[in-house]
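Novice: Sequence and predicted structure are below.
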Amino acid sequence: MPQITANGITIEYDEHGEKDAPPVLLIMGFGAQMTLWPMEFVEAMVERGFRVIRYDNRDVGLSHKFDGVKAPGLIKLTLLGKFGITPKVPYTLSDMANDGAGVLDALGIDKAHIVGASMGGMIAQHFAAKHADRTLSLTSIFSTTGNPKLPAAKKEAMKVLITRPASLEEDALVAHGMKLSRTIGSPAYPADEDKLRERVTASVRRSVYPEGGTRHLSAIVADGDRRAMNAGITASTLVLHGEDDPLVPVDGGRDTAASIPGAKIKTFPGWGHDLPTEMVQTLADEIAAHAKAA
């Protein structure tokens, strides 16, 4: 896969579809590589007439790593937040949105449809707010606003997300990744065990970098409540969320839609915090229709 220099760092990306097709920029979530966007979904969007660009966020996958840059721990971040103090973090979600804009710059793309999942949805909100002139439409997938009054993640989901693997041996990493996928995944669409193992193993062999997740988490917590920022988003916005998401409860999606003027929301029973094969065509239909209408 190719690399580019964007926003002062090296970013790994790939693209699919015709160069002159409307571009869609896919932004993945916390600690997740761009390959978590299933190729089935990418191909479905290409079939619907789009040029699809995926990229590894900073500090994950094959993009730039901020080695040695320390981030405050979760307890410190939480305490500072309760006292209304914005902690100093290595970088912000706004910085990460600027990475996305840098990817478009490097590819010579003026405007794109912005699609973000989970933390990627938070980054996409920043993109649409701060790069309005480059946002053809916004789609926020199982994401949230940072509103402190919203329901928290289920304890078991948060625990497995922030717990580091027992070791960096491949077997331990794969077992941890499979446990995470099963814990936060869709109850209506449980992953086939062999296919899940194959996917997680491929991810582990591509890149393992737990330190990046610590800095991602600090950026999320430090970002606080985005509702005031979201009120200024002018892009046509679609929110997609699973009604059985254990990590970001569906109220987060509803709050996102409520915070963005004119936003529409669609929720789906049985869908959790993943992109199961059974949902690919539905999600592609929703996003493509929304993008074309915008």
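Specialist: Good, I have the coordinates.

Novice: going forward, measure contacts between C-alpha atoms and count neighbours the same way
Specialist: Will do.

Novice: Show the contacting residues for the spatially closest residue to Gly242 that is not a sequence neighbour.
Specialist: Computed as C-alpha to C-alpha, 6 or more residues apart in numbering, the closest residue to Gly242 that is not its neighbour in sequence is Trp271, at 4.3 Å. Going by C-alpha atoms under 8 Å, 6 or more residues apart in numbering, Trp271 touches 185-189, 241-245.

Novice: Next one for the comparison:
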Amino acid sequence: MTTRVAANGIEIAYESFGSPDGRPLLLIMGLGAQLIHWDEGFCELLAEQGHHVVRFDNRDVGLSTHFHDAGVPAMGTSSAYLLDDLADDTAGLMDALGWPAAHVVGASMGGMIAQTLAIRHPARVLTLTSIMSTPSPAAAPPTEAATAVLMARPPADRAAVLAQAVQTWSVIGSPGYELDHERITALAGLAYDRCFDPAGTARQLAAIMASGDRTALLAGVTVPTLVLHGEADQLVPIAGGQATAAAVPGARLVSYPGMGHDLPRPLWPDFVAEITKLTSA
């Protein structure tokens, strides 16, 4: 069941898995991605390992508050908000949940938000897991092909959105694993029906680009940190994971051959085992 709560002056939609008595684990999704992009099966695997899992919609996606009045950001103009604000939203959600602190897992832009949360609100983060992310866009620029799908014009109708999703993941997904066209299409359809707001995604992208380099600030992060990254990632190449691990003292990098910018189902048991090892220490 999806619940909406007040957090940092906006409303955030979230869902939870597992026992409320479990170790609190917060999942932060990436650019333009909704809470449903954390697969239920993956969340349930984490819950089975003793976690109380919460997945949520960042601002400007899904059922959380959208900043429609900010419009579509023009290239080179100021952004409506920064990753700092998204991190503060996350801390606000934790307040609403009654969580003084949590184990935090972020993927892609979600990894950037998780890093920012650990910098801005260090007492709220028990452990940090940064997946297919980077401390700075400059540390791991996307390939030409990945840039093309990232900057593609949003389709005008539902059928075109579904077709574009398959095309996008065929480029940035994991070449070492079979592309599940049926699942990608179904998820794209569910996301479209739940909320379709390309301008919100553009505002999130502007926030990433305007938020600068976290490398120096990550040197002050002292919580146990895990970095997971695909060696075949075209959107955020492996250099981003390497830079994150190098920036956080004591961070451990685990990389996966054949993994691109997604979470291949065959790797879920390994991801869950690595995260659980971190949160159980």
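Specialist: All right, it came through fine. These figures come from a predicted structure and were not determined experimentally.

Novice: Fetch the TM-score of the aligned pair.
Specialist: Aligned and superposed, the two chains score 0.96 in TM-score terms (TM-score structural alignment, normalised by the length of the second structure); 280 aligned residues with a C-alpha RMSD of 1.2 Å.

Novice: Closest one to Asp67 of the first structure out of the contacts of Trp271 of the first structure, please.
Specialist: If you rank these by distance to Asp67 of the first structure using C-alpha to C-alpha, Gly185 comes first, at 30.5 Å.

Novice: For Ala251 of the second structure, see how far away the counterpart of the closest one in the second structure is.
Specialist: Aligning on TM-score structural alignment places Gly185 of the first structure opposite Gly173 in the second structure. The spacing between Gly173 of the second structure and Ala251 of the second structure, counted by C-alpha to C-alpha, to the nearest Å, is 25 Å.

Novice: try Thr3 of the second structure
Specialist: 34 Å.

Novice: Of those two, which one has the most company?
Specialist: Per other C-alpha atoms under 10 Å, whichever of Thr3 of the second structure and Ala251 has more neighbours is Ala251, with 20 against 13.

Novice: Without its sequence neighbours, what residue ends up closest to that one?
Specialist: Here the residue nearest Ala251 of the second structure, using C-alpha to C-alpha, 6+ apart, is Thr225, at 4.7 Å.

Novice: ok, now which ones touch the aligned residue in the second structure for Arg227 of the first structure?
Specialist: Residue pairing (TM-score structural alignment): Arg227 of the first structure is matched to Thr215 of the second structure. Residues in contact with Thr215 of the second structure, defined by C-alpha under 8 Å, 6+ apart, are 135-136, 243-244, 247.

Novice: change it to 6 Å
Specialist: 135, 247 (C-alpha atoms under 6 Å, 6 or more residues apart in numbering).

Novice: Tell me which stretches of the second structure form helices.
Specialist: With helices called from DSSP state H, the second structure shows them at 40-48, 83-97, 109-120, 144-150, 158-172, 181-194, 198-210, 215-218, 238-247, 268-280.

Novice: need those in a markdown table with distance to Gly62 of the second structure, can you?
Specialist: Formatted as a markdown table, these follow (distance: least, C-alpha to C-alpha, whole Å):
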| stretch | distance to Gly62 of the second structure |
| --- | --- |
| helix 40-48 | 16 |
| helix 83-97 | 14 |
| helix 109-120 | 15 |
| helix 144-150 | 19 |
| helix 158-172 | 16 |
| helix 181-194 | 6 |
| helix 198-210 | 10 |
| helix 215-218 | 29 |
| helix 238-247 | 27 |
| helix 268-280 | 24 |
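
Novice: What is the neighbour count of the aligned partner of Gln164 of the second structure in the first structure?
Specialist: Structural alignment (TM-score structural alignment) places Gln164 of the second structure against His176 in the first structure. Neighbour count for His176 of the first structure, taken as other C-alpha under 10 Å: 19.

Novice: circling back to that earlier point, any idea which of the helices of the second structure is most buried?
Specialist: Per residue and on average, the most neighbours among those fall to helix 109-120, with a mean of 26 (mean count of other C-alpha atoms under 10 Å).

Novice: Which parts of the stretch 1-150 of the first structure are strands?
Specialist: With DSSP state E, counting those that start in this stretch, the ranges of strands along the stretch 1-150 of the first structure come out as 3-6, 9-16, 23-27, 51-55, 112-117, 135-141.

Novice: looking at those, which is closest to Ser207 of the first structure?
Specialist: Among these, strand 9-16 comes nearest to Ser207 of the first structure, with 11.9 Å by C-alpha to C-alpha.
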